[in-house]
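[1] Show me how the following folds:
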Amino acid sequence: MRQVVVVFADKMTTGELMRRAKQLDVTHDPRLDRLRRLGTISVQPLVENLSGFDDYMAGLDPLALPLARNPWLAEFWEDTFACALPGAAGGADGRAAGEVAANRADRPACDPTLRLTEQSGYRQQKYLHFVRDATWAFANALNDMHLDLCKGQPGLCSGMQHIEGYTLRQYLSKVHFKDQNNQSFRFLNGSGEGPPRYSILNFQRDKQGGYFWKNVGQYSLTEDGSSNLVLRREEILFKAGGRRDFPTSECGTPCLPHQVKVKKENDLCCWTCRTCGSYQVVRDDYDCEECKPGFLPSPNQRHCMIVPVTFVDYSSPWAVVAMTFAAFGIVVTVLCGLIFAAHASTPVIKASGRELSYLLLVGNLLSFGMTFLIVARPTDATCGLTRFFLGLCYTVCYAAIVTKTNRTSRIFTRRPVKHRTRYTSPQSQLVITAILTSVEVVVNAIWLLYRPPATLVISPTREQRVLICDGLDDSSYLIGLIYPLILIGFCTIYAVKTRKCPGGFNEARYIVFTSYTTCVLWLAFVPLYIAATDHALRTVTLAMSLSLSGLVQLACLFFPKIYVVVFKPEKNTRDAVMAHRSHAFIPTCHSTPVVLINGTSRGVYARCRRGPPLCCRQDISTSSGSDSQGAPAAGAVSSPLRLDFTRFNHITSLRAPVTGSGNVSAASALRRRKHSV
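    This next block holds a predicted model:
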């Protein structure tokens, strides 16, 4: 590797260094050394002649000037021209007069015509203008001090008899004047440093074969303190061939805009280029800086740019799928409501509880309608409504189911006939449902007050900035689903308890299936919601879980009844509604009933080890009646063993006189009653 030596020194020091290098045999040929130096760029303090100084020096005549005014001139003159001036006795530097006289004795008298010119070897020093500026700086500082301390009094006043260096420095730092080029001179920021003024030199060879430094530019500061570089590129020559194009560095090539320099080991002047990372920008020549989350580097990796905000709205593909599914559910719910309204007076619809069924349909509409609220652009309003109605729509549905199954369970609970079941009217059922729903309303209201709805922008990845509702990222939305989950548990319990009810009232299978399916949906969607990193997928998961739950409720609780009403009208009768789908409902006697046919009218009775069951009575009387919901009662028949429907809501006792007697009629009545059951 080629070694490069950079010397920061003036010309005289550099020249001495080169002479010492030659003595050490570093450069064998001075001409080769000069050839190597061709094209060198040098930066030196401003090289400029002081105008008028050459004329002043050329006009000096020690024989015509009084030596007392300039005591150094005589000695300088004698040393320069090797002559002796008449009348110059002693040395100005304090040397003894005898010593000076001994040196002058061998010299001829100075010619009166001698002058300091180029022919005599005179040459102005290039940095003499700095001496002029320094002199002017002190002169201006002392003048400003005199104006402040002496108040215009001529001569030195008492305030300037003794000057502190610190005081003089303060005045020096404030001086401001024009130099010989009419450029402003002032010290930088009061630091005592003069303004930077440099000359840019180029080492060249002239046509005669000589070598010289050519001034090709300069650097200085403008009046406002900004940098001013003047470089005459057309005058610069590089290398021996006289090339004017800038040579390529042999130490390291310039780095691209997205690269930084990496210094080589043991070589601080050379470097290699390194590309900044995908999420980094160039901070300076040697360092890369990481962009914050939500920011990406610009194409040239010079600064970080903020990533545009994205959010789920009605135009998102995921949202379109969810809204299509929800719209289908709304249409099906409305059709179910219309069919229920058109057949509201039929036994199947009455047995299902019309008021609570309508309320359940309203809850389903809320579930489907929530999709359009969830996939809307996040705002404080939409976020608050989503948190409030997310659990409320579930609560409305399952509060109605709990109320319905609880009513049926209380009606068919074994208790004495004389105790009538309370709070089974439609108005009572609506009030109970409202009370159950109000718990969720209170929970959501407290939740909204404790944590007001808001939107926030998050950065799940460096390339994304997503606008979401506050709480959607930490699963706190699931708080509103705790109470509906409790209601689902009660639905399952009451569905099991009412599994022995008559067919028109027995919805145990459907309710249990609805509860189980909802739990399965929650077990599938809740982990997916929590584990999803894509917030669009998380939002759509929340919306789809509501729609699927609504469809499950429609399919399990409404479609079977609609199927009977529309396609099987022959089953939409009181007898069919009261029919048992399982013999487990009406408990039979533990011993087989015995019909006594002996010509007497002692009737039919059943021997039960534990007494007569809930549905068996031993009195021989029948009557007809109906409940408030239109549930059919058995017609008057001649039978000593009959069904007791007093456990239904508002079902009157079957009490009527026996229309006939005899063993044959009693046996036939028992067979008919058995088939009707």
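[2] Only C-alpha atoms from now on, for both contacts and neighbour counts.
    OK.
[3] residue ranges for the strands of the stretch 351-500 of the chain, please.
    Along the stretch 351-500 of the chain, counting by DSSP state E, counting those that start in this stretch, strands occupy 455-458, 466-469.
[4] Buried residues, the lengthiest strand in the chain. List them.
    Under DSSP state E, the strand in the chain containing the largest number of residues is strand 211-221. Along strand 211-221, the positions that meet the burial threshold by neighbour count (16 or more other CA atoms under 10 Å) are 213, 214, 215, 216, 217, 218, 219, 220, 221.
[5] OK, contacts around the third one?
    Right, residue 215. Residues touching residue 215, when contacts are defined by CA atoms under 8 Å, 6 or more residues apart in numbering, comprise 199, 200, 201, 202.
[6] where's it relative to residue 48, distance?
    Here the criterion is CA to CA, to the nearest Å. By it, residue 215 lies 10 Å from residue 48.
[7] again, but for the last one
    For residue 221, the distance to residue 48 (CA to CA) stands at 16 Å.
[8] Residue 199 too?
    In this structure, residue 199 and residue 48 are 9 Å apart, going by CA to CA.
[9] for residue 449, same thing?
    Distance, residue 449 to residue 48, by CA to CA: 80 Å.
[10] likewise residue 81?
    The gap separating residue 81 from residue 48 is 27 Å, by CA to CA.
[11] Could you also give me the structure for this second sequence? I'd like to compare it with the first:
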Amino acid sequence: MLAASAHGSAILLIGRTLTKFYQHVLSLTFAVKEINGDVNILPNITLGFNIYDNYNDAQLTYRTTMNLLFKSQRLVPNYECETQGKLTAVIGALASKASFRMAQILSLYKIPQLTYGSVPLIKNEVKQLPFFYRMVPSEDHQNVGIVNLLKHFGWTWVGLFVTDDDNGEHFLQALELRLSRHGICSEFTERIPPQEYLHTLNEMELKLKKFIKFFNHMTSNIFVCYGNTFSLMFLWYFAGEMPRDMKMTFPGKVWVITAQADFIIASISRHRDLQMFQGAIAFRIHSNEPPGFQEYLRTIKPDWAEGDNFLKEFWVEAFGCSLPDPRLPYVITGSCTRNDRLENLAAPLFQMQMTGPSYSVYNAVYVLAYAIQAMHSFRPTGREILYEQKEKNKDFQPWKLHRFLQEISFNNSAGDRVSFNDEREVRGGFDITNLVTFPNRSFHNVKIGWVNPEAPEDQLFVLHGDMITWHRDFNQALPLSVCSDSCHRGYQKKKKEGDKFCCYDCDLCPEGKISNKSDTDDCLQCPEDQYPNRDRDQCIPKVIKFLSYEEPLGKALAGVALSFSLVTVLVLGSFIKHRDTPIVKANNRELTYTLLVSLLLCFLSTFLFLGKPGKLTCLLQQPVFGMVFSVAVSCVLAKTITVVLAFLATKPGSHLRKWVGKRVATSVVLSSSLIQAGICVIWVGTFPPFPDLDLHSVTEVIIMQCNAGSVLMFYLVLAYMALLSIISFTVAFLARKLPDTFNEAKFITFSMLIFCSVWVSFVPTYLSTKGTYMVAVEIFSILASTGGVFCCIFLPKCYMMVFKPELNSREQLLRRKY
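    Have a look, this model is predicted:
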């Protein structure tokens, strides 16, 4: 007979029985009974089992493991005596430490071990235990579920309670890494004392007082609790020993409890008040209900099995009754009656529905049965035939199951698929339940979701939040747990110095940036063609703008330029009409015409700056402006030089008579203008101006303008104009008092003073303005400087020609001179 042995985990705790754990035993017996009664599974083999309890003690764990291997009155290692069947495999234990202690011995004999408790293993440990299988999913899936749960409700500020052991450290390292990746941080990490504290009441009392004081300063509303069955008893002692007045004022919290801690939650409510844990969200090993399991539980009675040493202790503890002396023939007497049934027990004492650990034990038995069946059905080939013939006469070796356990895959009676991954962990996930407590210290677990890594991505984490019953202090409103209030749209987080990254202030997004969602770490830069709105939570497309004729400013400038142009044309016409009069003939008539034409072109050049910039207008804009202004200033300079030469030539014996005439004036105008022309040709030939979009000068608009191409050439043109105007101003100022009836030096001095003043103020004004106002400033400077020259030089002459024509004669001028 083959024996499949199960290794139980501490049915007794601190002098009393944890009645919930007895279901683990019953799930094993139920599975064995099903398999032995099924003709399709192991038809010629009967499974047997032995069950041992290690009482969560290291020495007893080693002892009971040795008993499984070498059972006798006296333990003799490596000798098998009085066996009732060949040991095939071991199922157990619930606690991870006990599982590892068993594995240290079982691995020496290559006996497969299937643990049904949640065991955090590192990959290196997996390699060192090749015959170690886990009937529960990896803790990594649970950690993923915890993070998804916190993200689902927006909880970013949590407290962590973990056992002060290696498993707790392993859990912290794995979870905190995931938390930080998803913007969640822990307010505190409190380590729960190990089991030894439960046996030293003085130390425990001191720890409880410190713990209560610490508990009052928590600001987070979410506590994640991880620990094994026994060390977590401390939290429940804390709940039970908490002063009554503190229980009434203690604020409600949401406890997120891992599967390891859930084992004990289901077992202590009879002796402890669980109201503090109302609304807790627990991760539980996935379970399902095999057909017939509850009917099987209803058949359980105290006299059900003669070899079950746990049943009587369970019955006394669960029903609170007494049984007769075990030395007498077993008959139910005392307070225990034959009407006592498991289904009559309250859920805190015993559940009729199969729990997660029991479901793992049930599946473990079937895994072994199918592996044994596969081994017996195996047909060797090639060299395997020779090897099997050599091994044929030898006893069965448990290590042979290893090959078939790795490949096991079947659907159990509950409809779930059972198989192992590469790390020898059963595939599957965790159920998520909500703990609903009642005043009579009973409770009910409501399934509200699950974590299933084998499901499609959108079904990996499922949670029905509307099914949750929260702690009464929250009044059924969604609990909040954040270190800092959420930063609204238009703001970004600013870390508080010295605090964790979940604690921050909210700062308005800087200029040009937005945040279109809450709790943004960094604001987003708007595209160049967009700008932030007033609230800085969205980008608005910029409007393309240029100085157009439709704008009031454009209309005004165009009107002024047109008016000056018309006046200039009228003056030119008047001068042509009166070309033979002394006032026109004085100071070189052709030079006067040239000056008027250049001033007219200066006025008209402003229209190149108005309207939508194009390739041609941008190419002509600055060079034309520079050329016509240079010609105009050159003409003014030539007029001034003509006045000086005319005065000097009248002196007796002067050699300057030959320079008086048109040649000097023409030479001055041509030479001065050609230098500017050369500068403009170099400018256009190397870095020609072009249409451009200015995206940054003005926040809300895109300025369409002409790019100078070369700023250096632009200011070189202005500098040359400034040089000509300064020379003209200087010469005119020195000649302003020359005794000549036709002396224009005074008017030229005023005109150049206005001209220089306008362009000196132009540079700082131009550099300090943005957008279309830059173009407006340049147009205004052109109109002001040109208008100043025009008015100072020509208005006095026009006044004489129009309003005082009688004075415009040679006789009158000579008389005035006399």
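[12] picking that back up, residue 449 and residue 48 of structure 1: which has the busier surroundings?
    More neighbours surround residue 48 than the other of residue 449 of structure 1 and residue 48, with 16 against 9 (other CA atoms under 10 Å).
[13] if you skip the residues just before and after it, what's nearest to that one?
    Leaving aside its sequence neighbours, residue 48 of structure 1 sits nearest to residue 126 (CA to CA, 6 or more residues apart in numbering; 5.5 Å).
[14] Now for the one you found, how many residues are close by?
    13.
[15] Residue in structure 2 paired with residue 287 of structure 1?
    Matched by TM-score structural alignment, residue 287 of structure 1 corresponds to residue 521 in structure 2.
[16] quick one: that match from residue 495 of structure 2, how far?
    Look at residue 521 of structure 2 and residue 495 of structure 2: by CA to CA, they are 9 Å apart.
[17] Stretch 779-791 of structure 2 vs structure 1, average distance?
    Here stretch 779-791 of structure 2, set against structure 1 after superposition, deviates by a mean of 1.5 Å using mean CA distance after the TM-score superposition for structure 1.
[18] what span of structure 1 lines up against that stretch?
    On the basis of TM-score structural alignment, stretch 779-791 of structure 2 is assigned to residues 543-555 in structure 1.
[19] picking that back up, could you tell me the angle between the helix or strand just after the longest strand of structure 1 and strand 211-221?
    Elements were assigned by DSSP states H and E; along the chain past strand 211-221 of structure 1, the next helix or strand is strand 227-231. With axes from the mean of the first three to the mean of the last three CA atoms, to 10 degrees applied, the angle from strand 227-231 of structure 1 to strand 211-221 works out at 150 degrees.
[20] contacting residues for the counterpart of residue 470 of structure 1 in structure 2?
    Using TM-score structural alignment as the criterion, residue 470 of structure 1 maps onto residue 707 of structure 2. Taking CA under 8 Å, 6+ apart as the criterion, residue 707 of structure 2 is in contact with 618, 689, 690, 691, 692.
[21] and the gap between residue 707 of structure 2 and residue 771 of structure 2?
    12 Å.
[22] again with residue 748 of structure 2
    Taking CA to CA as the measure, residue 748 of structure 2 falls 35 Å from residue 771 of structure 2.
[23] Between these two, which has more neighbouring residues?
    residue 748 (26 against 20).
[24] just checking, the more buried one touches residue 732?
    Yes. Using CA atoms under 8 Å, residue 748 of structure 2 makes contact with residue 732 at a distance of 6.1 Å.
[25] ok, and the closest non-adjacent residue to the match of residue 287 of structure 1?
    Of all residues beyond its chain neighbours, the one nearest residue 521 of structure 2 is residue 493 (5.1 Å), with distances taken as CA to CA, 6+ apart.
[26] how about that neighbour, secondary structure?
    strand (DSSP: H, G, I helix; E, B strand; the rest coil).
[27] since we're on the residue lying closest to residue 51 of structure 1 once chain neighbours are set aside, how many residues are nearby?
    When the adjacent residues along the chain are set aside, residue 51 of structure 1 lies closest to residue 180, with 7.7 Å between them (CA to CA, 6+ apart). Other residues lying near residue 180 of structure 1 total 13 when counted by other CA under 10 Å.
[28] try the one 5 residues further on
    Around residue 185 of structure 1 there are 18 other residues, counting by other CA under 10 Å.
[29] what sits against it?
    Residue 185 of structure 1 touches 176, 177, 178, 179, 194, 195, counting by CA under 8 Å, 6+ apart.
[30] show me the contacts for residue 269 of structure 1.
    By CA under 8 Å, 6+ apart, the contact set of residue 269 of structure 1 is 251, 263.
[31] do the same with the one 3 residues further on
    Counting by CA under 8 Å, 6+ apart, residue 272 of structure 1 makes contact with 252, 253, 261, 262, 263, 264.
[32] If we use 6 Å, what do you get?
    Residue 272 of structure 1 is in contact with 261, 262, counting by CA atoms under 6 Å, 6 or more residues apart in numbering.
[33] element containing it?
    Taking DSSP H and E as the criterion, residue 272 of structure 1 maps to strand 267-275.
[34] Just the buried positions in that strand, please.
    The neighbour-count check on strand 267-275 of structure 1 (16+ other CA under 10 Å) flags 270, 271, 273, 274, 275 as buried.
[35] for stretch 461-481 of structure 1, same thing?
    By neighbour count, and taking 16+ other CA under 10 Å as the criterion, the buried residues in stretch 461-481 of structure 1 are 464-473, 477-478, 480-481.
[36] How about stretch 279-288 of structure 1?
    Residues of stretch 279-288 of structure 1 classed as buried under the neighbour-count rule (16+ other CA under 10 Å) are 279, 280, 281, 282, 288.
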